[in-house]
Every structure is written in C-alpha cells, then in structure tokens.
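*Asks:* no sequence on this one, just coordinates:
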C-alpha cells in the first residue's frame, strides 16, 4: 500500500486487498436488490451518465429542481443500511467516532464520466468524504476550491481509497473516463465508486 497526498487529497493506493474488494461487492448485492440503480436527472436537463443508489439514513438525489439528500429511494422505500464491511473502511481511515449517514453508490459503465463538482450538500464540512474505488480503473481529476484553478489527474485502481478532508474537502473533482473491463472484479465490467459522507 502507498499513501499519496495530491492537492490535499489523501490517496491510499492498494488500501483494500483483493479478498476485501470481493467481500465488499458481495455485501453490496443486498443493497442493490433493495434500492436498485437509477439514472438521476440533472437541473440543466438530461440525465447523468452514471447510475446510482445509496445506503444509510440519507441518499443523495438529483432532479430538475436541484441536488439534495432524501430519506427515501425513488421507489418510496427507505434506503437500506450501510453494510458493516463498508463502514469498516471509514473507521479504518477517519479519526472520529461518528459514522457516515450516507454511502453513495455510483456505477460507471462504458463511456460514463462525472464532471468537475464539489461535494457541498452536507451540513458540516469538518468531516471528510471517503471514496472507495472498485472494479475498472478511473481517471480522477483534482482541482482546487475554484473552477479556475488548474487541475491534475491520477488513475485510481480497484482497492484504492481517497480521503477528501481539510483543504480538499470542498475541492473540485471529477472522473474523466474509465478503462472499461480493465478489472475482473465485476463480471460485466465497469467501475463502482462508494462515497461515505456525514450529512447532518
């Protein structure tokens, strides 16, 4: 395992060994059965290229009226609980007794990407966002707290974990592309990104 610091982002390369990655995927299957993936609408029109769902007390949501957290899946059912295996990653890296209230699950299929954005819908920015990469490689772009700042990119591989706290908590970031089927973790290919957040 290698720990890098890039623009305030703590990047833990190879933090999760292959057996832990497989255990996480298995632990997430009941989440997907209870709260199936959906493609959110965006305020400017159209849909995101990633499909997503959530676990925890809150789920992140987007539609024509804006971005926010909701207590229910679009089906009207409460979000399922965050699996213990996922919470273990948070507690292994975050020095706080407080547990995350949302695990946002993003699935990147072939051609999917995520534009530069800030994670700023939470009430308390003193808690970090912890991001877990599973499956195909993803090219993460890192910026600063202004869109005008220069960016740099780093490839994330399956098992890498990024902690966005301190100066990086409100930094712009995005995923420009994935190397589809670069990993064999997911039989049909694609990248799963889990982000753990304290919401309230």
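*Replies:* Thanks, I have the structure now. Predicted model only: the values in this text are computed from it and were never measured.

*Asks:* can we go C-alpha only for contacts and neighbour counts from here?
*Replies:* Will do.

*Asks:* what about the helices in this structure?
*Replies:* 18-34, 84-93 (DSSP state H).

*Asks:* out of those helices, nearest to residue 74?
*Replies:* helix 18-34 (11.6 Å; Cα to Cα).

*Asks:* okay, the angle between the closest one and helix 84-93?
*Replies:* 130 degrees (axes from the mean of the first three to the mean of the last three Cα atoms, to 10 degrees).

*Asks:* what is helix 18-34 packed up against?
*Replies:* Packing partners of helix 18-34 (3 or more Cα pairs under 8 Å, 6 or more residues apart in numbering; DSSP states H and E): strand 51-56, helix 84-93.

*Asks:* list the buried residues for the shortest one?
*Replies:* Of all the residues in strand 51-56, those buried under the rule 16 or more other Cα atoms under 10 Å are 51-56.

*Asks:* that one versus helix 18-34: what angle between them?
*Replies:* 90 degrees.

*Asks:* any idea how far strand 51-56 is from the middle of the chain?
*Replies:* Distance, stretch centre to chain centre, for strand 51-56: 10 Å (Cα atoms, centre = their mean, to the nearest Å).

*Asks:* same deal with the longest one?
*Replies:* Mean C-alpha position of helix 84-93 versus that of the full chain (Cα atoms, centre = their mean) differs by 14 Å.

*Asks:* contact partners of it?
*Replies:* For helix 84-93, contacts defined as Cα atoms under 8 Å, 6 or more residues apart in numbering pick out 23-24, 27, 97, 99-100, 130, 163, 196.

*Asks:* try this one side by side with the last:
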C-alpha cells in the first residue's frame, strides 16, 4: 500500500460528523467531550497556564517564535526534547491524574477491539501533556511528534474555535495529506501507522467557539506517553 493510499485526499465533509478514520491508526470522534467536560477543561487550562511554569511562547533554534503559546504538564517541551524545569526555570506542573484517566478512556473509545494492532495502546500510560493556545491568526507548521521514546498513541482534545488540521504522511511534509475540521469537543487519536505522521494546524476559524466557553481562540490538549 502506498503513502497516497494510506493518507491521500481531502477529508469529505459530506461524511457527516460521525466517527471516522482519516488514516490507518488515526480515529476522529466528533463531540466526544460534552459541554460540561469542555467547560471543566477550559477552567483547568486557565489554572495550568498561570505562572510559575505557565503559558509561554517558544523560540525555535532558527530564531523564529511560534505563534501558539504553550504550557507543559509532567515535563516541559522545548525544541526538541523534554526537561523537568519550565521556561522560567521553575519545576513543571505535575501531570494530572484526571487527565490521564480521560486519555486512557479516549484510547479505549478510539480503538476498542483494535488495540492489539496499535503499538502501545493496550498498556497506555500517559504521563505528559502539552496545552497549546491558538490566538486568532495562529497556526502550527507540519511536524512529527518524535521527542517521546515510545510509539504509544497521541491523544488530542480540541476546545474553542474550529481549526483546519492537516494530517500528512510519515515521510515528508509535502503531499499526500488529509485536511480535517476539528471542532470544540472533538477527540483525535493517532497511533499505529499514523503515529509519526507529519501534522499541523493550517488555520483557525475565529468566532466559531461557543460563547459559553468564555474562550478566545482555540485550546488543544495533547496527551502522550513519554517513555522517559
């Protein structure tokens, strides 16, 4: 099977908002988080974002500054690795046990009986999370999540504004890729053949969030097993 057969094409919005598998190993569950769960996670993100070890901008080795702001839980991510101290030199906030339970349920709901075919899913033990805040106009270039020492799945939770998420292939940042709309409350899990696929956020759609969330822009919580 070619990369084009694995990952090619534009996601068909006419497929509706039901469960879908945009690529082998990638599962999208729209509306997985109900309104109460979304409100709770937004409140959690506000707490996690406060200093010390709070929300910060990231400067790349090239000198550029990422347009998203982020905060790490469990470990602090920097280009390209992890540390136990945050950008301000203080200890990283601990990884919340409630978030770990939520992520394990996400993997179980995504894969069900297919877990044996997804490396790292059966014994999934997440221990880190990265929370990204996308203000209006922010984006994320195509990249691979390769700083972990495991091929366990990545759990991605969306809150706030809708975004266009690009799921690429595992070999290059160029086509083939698949574009998905991720709405507030959506769950995306990618593991197996899609675990090391290039991916990123092409754009967010300002004003698409439910005003009840009290959130400007988009929050994305990615939960991972570090293997560290």
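*Replies:* Nice, I can see it. This one's a predicted model, so the numbers in the text were calculated from it and none came from an experiment.

*Asks:* report the TM-score for the pair.
*Replies:* Here the TM-score for the pair of chains, by TM-score structural alignment, normalised by the length of the first structure, is 0.90; 194 aligned residues with a Cα RMSD of 1.6 Å.

*Asks:* reformat the helices and strands packed on helix 18-34 of the first structure as TSV; add distance to residue 106 of the first structure.
*Replies:* TSV is the format used below for those (distance: least, Cα to Cα, whole Å):
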stretch	distance to residue 106 of the first structure
strand 51-56	4
helix 84-93	14
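
*Asks:* right, and the ones you listed - which one's nearest residue 72 of the first structure?
*Replies:* It's strand 51-56; of these, that one is closest to residue 72 of the first structure (Cα to Cα) at 9.4 Å.

*Asks:* which secondary structure elements does the closest one contact?
*Replies:* Using 3+ Cα pairs under 8 Å, 6+ apart, strand 51-56 of the first structure is in contact with helix 18-34, strand 59-63, strand 102-108.

*Asks:* between the longest one and strand 102-108, how big is the angle?
*Replies:* With the same axes, to 10 degrees as the criterion, the two stretches helix 18-34 of the first structure and strand 102-108 enclose an angle of 100 degrees.

*Asks:* likewise the second one?
*Replies:* Strand 59-63 of the first structure and strand 102-108 meet at an angle of 60 degrees, taking the same axes, to 10 degrees as the criterion.

*Asks:* which strands or helices does strand 59-63 of the first structure pack on?
*Replies:* strand 51-56, strand 66-70, strand 102-108.

*Asks:* dump the ones you listed to JSON lines, plus distance to residue 168 of the first structure.
*Replies:* Formatted as JSON lines, those follow (distance: least, Cα to Cα, whole Å):
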{"stretch": "strand 51-56", "distance to residue 168 of the first structure": "23"}
{"stretch": "strand 66-70", "distance to residue 168 of the first structure": "21"}
{"stretch": "strand 102-108", "distance to residue 168 of the first structure": "19"}
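
*Asks:* residue 159 of the first structure: which of the ones you listed is closest?
*Replies:* strand 102-108 (15.1 Å).

*Asks:* one step back: residue 5 of the first structure: which of the helices and strands packed on strand 59-63 of the first structure is closest?
*Replies:* strand 102-108 (23.4 Å).

*Asks:* contacts for that closest one next, please.
*Replies:* 49-60, 82, 178, 190-199.

*Asks:* so what's residue 84 of the second structure up against?
*Replies:* Residue 84 of the second structure neighbours (Cα under 8 Å, 6+ apart): 74-76, 91-92.

*Asks:* so which of those hold up in the first structure?
*Replies:* For the contacts of residue 84 of the second structure, the contacts that persist in the first structure are 75-76, 91-92, with contact defined as both residues aligned by TM-score structural alignment, their matches' Cα atoms under 8 Å.

*Asks:* ok, and the most crowded of the residues you listed?
*Replies:* residue 75 (24 neighbours; other Cα atoms under 10 Å).

*Asks:* map residue 49 of the second structure onto the first structure.
*Replies:* Here residue 49 of the second structure is matched to residue 32 in the first structure, going by TM-score structural alignment.

*Asks:* with residue 31 of the second structure instead?
*Replies:* Across the alignment, which pairs residues by TM-score structural alignment, residue 31 of the second structure is matched by residue 14 of the first structure.

*Asks:* quick one: its match from residue 90 of the first structure, how far?
*Replies:* From residue 14 of the first structure across to residue 90 of the first structure, the span is 15 Å (Cα to Cα, to the nearest Å).

*Asks:* swap in residue 44 of the first structure?
*Replies:* For residue 44 of the first structure, the distance to residue 90 of the first structure - Cα to Cα - is 33 Å.

*Asks:* out of these two, which sits in the more crowded spot?
*Replies:* Higher neighbour count among residue 44 of the first structure and residue 90: residue 90, with 25 against 10, using other Cα under 10 Å.
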